[in-house]
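Engineer: Structure for the following, please:
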Amino acid sequence: MKKVGVWGASGYTGQELLLLLRQHPLFKVMLAVSDSLAGEVVEGYSELTYCTQADAHFEGLDLVFLCTPHGASAQLAAEAVAVGAKVVDLSADLRLKTPECYQQWYQHTHPAPHLLPAPYGLVELYPEQLTNADYIANPGCYPTSILLPLLPLAMNGVLQEQMPIIVDAKSGVSGAGHTPKRETHFVEVFGDLKPYNIGRVHRHVGEIEQELETAMPNVGPLVFSPHLLPIDRGLLSTIYVHLSKPITVAREILESTYEHEPFVQVLPDGMLARIKHVARTNKALISLSSATSDVAVLVCAIDNLRKGAASQAIQNANLMFNIPHTTGLTEAMAHGIADSY
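Structural biologist: Below you'll find the predicted structure:
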């Protein structure tokens, strides 16, 4: 059994990780770190209590999940790696390839630039880079929902060069994090649909364009408009792209890319991805529709706390130890974990 620690365990992502890790056959949670819950018993772990960060140590752990804020995670990752623990960082600290890009989007100096560039944890698309890695940047929820459908098309030259890619994305309130904020209170959210940081302002633009430009240097600019949905969880991205080849070619590429991937499903022609069908699962659903002769509409639905965070983190951790990326997650679904809330 690999000994595991979860930092930032009281947040939505940390709680989701603890829930999923209960069913993992090879990972055993030894530490759940949370200053706010210190001393309380971890639900589902009768012999484990939360501890403060001051009392938590990386020594003796095989694997660390960091569900800590950007700006704090990178230094923790450096300390964990230095004592031989593998790290999956669920913050943004390791996602951008250079300290300069990080400073551009996050407005402060990178805390551990020697860790960059880190392997970027899109499991179904970059498995070779992730297998046996010492540390991995877990992708953001919005980038996951956008890059899963777009990257195979960019890699195969199916997108028109220099044409804007327009993304209209909507996320449940849990995507805003566990810390109470006025704009996420029930009375502020209920009965509304709120756009925020639209255009090219959201920090995830840098992360998404970085991966697209690696696959296709002449890819067009991203126009990204996220919205806050009045639901607890789930994320849906609607993506408008100009194709350089027939839509049938685009569909063939997506279907062949994910044909053997149990957690990513390309829907048949005529069906559309919906949040309802992915909430509380580890899956991503992708649909592809024709708008005009050269414009296609991609829709990708994921659970922002699962495929957009915790379950993808476990997939990455599995590859770090060179075991099938589905380990512990198929078991979680079989045991009804998805219905435990």
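
Engineer: CA atoms for contacts and neighbours, from now on please.
Structural biologist: OK.

Engineer: Show me where this structure has its helices.
Structural biologist: Listed in chain order, the helices of the chain (DSSP state H) span 12-21, 73-82, 99-106, 127-130, 141-155, 186-189, 204-215, 247-258, 311-320, 329-334.

Engineer: what's the most buried one of the ones you listed?
Structural biologist: Per residue and on average, the most neighbours among these fall to helix 311-320, with a mean of 27 (mean count of other Cα atoms under 10 Å).

Engineer: and it, what other elements does it pack with?
Structural biologist: helix 12-21, strand 86-89, helix 127-130 (3 or more Cα pairs under 8 Å, 6 or more residues apart in numbering; DSSP states H and E).

Engineer: Out of those, flag the one nearest residue 109.
Structural biologist: Closest of the helices and strands packed on helix 311-320 to residue 109 is strand 86-89, at 17.7 Å (criterion: Cα to Cα).

Engineer: Please give the number of neighbouring residues around residue 54.
Structural biologist: The tally of other residues near residue 54 (other Cα atoms under 10 Å) stands at 9.

Engineer: Just the terminal-to-terminal distance for stretch 53-73.
Structural biologist: With Cα to Cα, to the nearest Å as the measure, stretch 53-73 spans 12 Å from end to end.

Engineer: What are the buried residues along it?
Structural biologist: Buried residues in stretch 53-73, counted by 16 or more other Cα atoms under 10 Å: 58, 61-68, 70-73.

Engineer: hmm, back to that, just send the helices and strands packed on helix 311-320 back as TSV, with distance to residue 171 too.
Structural biologist: As requested, the helices and strands packed on helix 311-320 are exported to TSV (distance: least, Cα to Cα, whole Å):
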stretch	distance to residue 171
helix 12-21	14
strand 86-89	21
helix 127-130	27
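
Engineer: Nearest to residue 289, out of the ones you listed?
Structural biologist: Each of these has some distance to residue 289 by Cα to Cα; the shortest is helix 127-130, at 28.1 Å.

Engineer: Run the chain-centre distance for the closest one.
Structural biologist: 16 Å (Cα atoms, centre = their mean, to the nearest Å).

Engineer: Over to stretch 65-74?
Structural biologist: Taking mean C-alpha positions (Cα atoms, centre = their mean), stretch 65-74 and its chain are 14 Å apart.

Engineer: out of the helices and strands packed on helix 311-320, nearest to residue 190?
Structural biologist: Comparing these by Cα to Cα, helix 12-21 comes nearest, at 19.7 Å.

Engineer: To compare with the earlier structure, here is another sequence to fold:
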Amino acid sequence: MGDSNKIPVGVVGASGYGGVQLVRLLLDHPLLELVYIGGNSTAGKLFGDIYPHLGHRVPLVVEPVDLEVIGDRCQIVFLSLPNGLAFQMAPRLLEKGCKVLDLSADYRFSDLPTYERWYGQERADQAIASTAVYGLPELYRDRIAEAQLVGCPGCYPTASLLAIAPLLKQGLIIPETAIIDAKSGTSGGGRQPPKTNMLLAEADSSFGAYGVGGRHRHTPEIEQVCSDLAGHEVLVQFTPHLVPMVRGILATVYATMRDPGLVRDDLLTIYNAFYRTSTSPWVRVLPSGTYPQTKWACGTNLCYIGIEVDPRTGRVIVMSAIDNLLKGQAGQAIQCLNLMMGWDETLGLPQLAFYP
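Structural biologist: Okay, the predicted model is just below:
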């Protein structure tokens, strides 16, 4: 049916923003072949009719979601679906021998009651869910390499956790003082017909917070990993904001240091050791006095981190910039797959932004 040397891959939910990023990245991956695109609302349409700019490269028709067909045709399946659908599909695909990467929230939580409380869905797949690995390679690389099922992180948690992880892991901050102030472009809201606040007339030339006071669904996901890193339960103050741009997230983390004598260069040494190029090829710790901008990460799988210390307040300030659709979604999913397959985790992923 195609290139017999390549691994056959399917994407369920390819018509959304996350899905179309996956399709583009899979086309560039030297060891993978896209053989199935599934979606119930767009079934029967030529993918090139939905996204004409890919029509010359993707001759596939969107097929109805049939788990038996997917399992027979694909060795790897990406589920790029709204929350609450993947957990109905993953068990059967795993039974059929597929590796499954879920881009929704369904398999991000080690504690299913937490998922049920925040996402309002009852679950009966505890056995399967307990085998899922949280897909943040910089923290869980070895576990991802052994996994059959990966729950890929949200975009805000990816930017936030990469910024704060070394501080918690090394015990450098008082965890309860951590504040995450994050901003995202509008593509983070997905491709459904726009909510009013996403209309150009509403979002352009404006800037506002939402999900304030621990109400955003990414809060428990961030807290789960922070607690794991700190070795005890941690609550985090997380406030997201909508920025009138298409792509990108900038997360700024503030926290009180245990040792107020630490200076910026101390922190840079710690971060460079934590994110060594050999083991964290997608994280760039910026030189002293340089702070990240979202445009640098746009179109890449990179995360740029800048660090500052305020000796007056005894706080550390860490800034993290990613492309929310790549390192925050589809690119990270491919990075995880590369690890699951025993390949170089940079394989097939873009490393240079189009600038400006």
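
Engineer: re earlier: among the buried residues of stretch 53-73 of the first structure, which lie within strands?
Structural biologist: 63-66 (DSSP state E).

Engineer: Can you tell me which of those lies closest to residue 85 of the first structure?
Structural biologist: Distances from residue 85 of the first structure to these, taken by Cα to Cα, are shortest for residue 63, at 5.3 Å.

Engineer: In the second structure, what sits opposite that closest one in the alignment?
Structural biologist: Mapped onto the second structure by TM-score structural alignment, residue 63 of the first structure lines up with residue 76.

Engineer: Hmm, residue 211 of the second structure is touching residue 242, no?
Structural biologist: No: when contacts are counted by Cα atoms under 8 Å, residue 211 of the second structure is not listed as touching residue 242 (10.6 Å).

Engineer: neighbour count winner among those two?
Structural biologist: residue 242 (21 against 14).

Engineer: for that one, what are its contacts?
Structural biologist: 183-186, 203, 207-210 (Cα atoms under 8 Å, 6 or more residues apart in numbering).

Engineer: Recalculate using a threshold of 10 Å.
Structural biologist: 182-186, 188-189, 197-198, 203, 206-210, 249 (Cα atoms under 10 Å, 6 or more residues apart in numbering).

Engineer: Among those residues, which one has the most neighbours?
Structural biologist: residue 249 (35 neighbours).

Engineer: Not counting sequence-adjacent ones, nearest residue to it?
Structural biologist: In this structure, residue 249 of the second structure finds its nearest non-sequential neighbour in residue 184, 4.4 Å apart by Cα to Cα, 6 or more residues apart in numbering.

Engineer: give the contact list for the one you found.
Structural biologist: 155-156, 240-251, 294, 321-324.

Engineer: Surely the match of residue 63 of the first structure and residue 98 touch.
Structural biologist: Yes: look at residue 76 of the second structure against residue 98 with Cα atoms under 10 Å: they come within range, at 5.3 Å.

Engineer: tell me, what's touching these two both at once?
Structural biologist: 9, 70, 148.

Engineer: Quick check: residue 17 of the first structure vs residue 40 of the first structure, distance?
Structural biologist: Taking Cα to Cα, one finds residue 17 of the first structure at 17 Å from residue 40 of the first structure.

Engineer: er, residue 282 of the first structure actually
Structural biologist: In terms of Cα to Cα, residue 282 of the first structure sits 28 Å off from residue 40 of the first structure.

Engineer: higher neighbour count, the two?
Structural biologist: residue 282 (27 against 12).

Engineer: how about the more buried one, what's its match in the second structure?
Structural biologist: For residue 282 of the first structure, the residue aligned by TM-score structural alignment is residue 301.

Engineer: follow-up on the earlier one: for the helices of the first structure, give me TSV that also has distance to residue 44 of the first structure.
Structural biologist: As requested, the helices of the first structure are arranged in TSV below (distance: least, Cα to Cα, whole Å):
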stretch	distance to residue 44 of the first structure
helix 12-21	8
helix 73-82	26
helix 99-106	36
helix 127-130	30
helix 141-155	26
helix 186-189	28
helix 204-215	34
helix 247-258	34
helix 311-320	18
helix 329-334	14
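
Engineer: From residue 126 of the first structure, how far out is the aligned residue in the first structure for residue 39 of the second structure?
Structural biologist: Structural alignment places residue 39 of the second structure opposite residue 34 in the first structure (criterion: TM-score structural alignment). Distance, residue 34 of the first structure to residue 126 of the first structure, using Cα to Cα: 32 Å.

Engineer: out of the two, which sits in the more crowded spot?
Structural biologist: Neighbours per residue (other Cα under 10 Å) separate residue 34 of the first structure from residue 126, with residue 34 holding more: 24 against 12.

Engineer: and that one, what does it touch?
Structural biologist: Residues in contact with residue 34 of the first structure (Cα under 10 Å, 6+ apart) are 6-11, 14, 40, 49-54, 56, 68.

Engineer: picking up where we left off before, out of the contacts of residue 184 of the second structure, which sit inside strands?
Structural biologist: 240-242, 249-251, 321-322.

Engineer: Closest one to residue 29 of the second structure out of those, please.
Structural biologist: Nearest to residue 29 of the second structure among those is residue 322, at 20.9 Å by Cα to Cα.

Engineer: What's the match for that closest one in the first structure?
Structural biologist: Residue pairing (TM-score structural alignment): residue 322 of the second structure is matched to residue 302 of the first structure.

Engineer: go on, residue 250 of the second structure?
Structural biologist: By TM-score structural alignment, residue 250 of the second structure lines up with residue 236 in the first structure.

Engineer: so what's the aligned partner of residue 166 of the second structure in the first structure up against?
Structural biologist: Alignment note (TM-score structural alignment): residue 166 of the second structure maps to residue 152 of the first structure. Counting by Cα under 10 Å, 6+ apart, residue 152 of the first structure touches 125, 158-159, 212, 215, 250, 253-258.

Engineer: Please report how far the match of residue 39 of the second structure lies from residue 304 of the first structure.
Structural biologist: 22 Å.

Engineer: and the gap between the closest residue to residue 302 of the second structure other than its chain neighbours and residue 35 of the second structure?
Structural biologist: Leaving out its chain neighbours, the residue that sits closest to residue 302 of the second structure by Cα to Cα, 6+ apart is residue 282, at 4.7 Å. To residue 35 of the second structure, residue 282 of the second structure is 28 Å away according to Cα to Cα.
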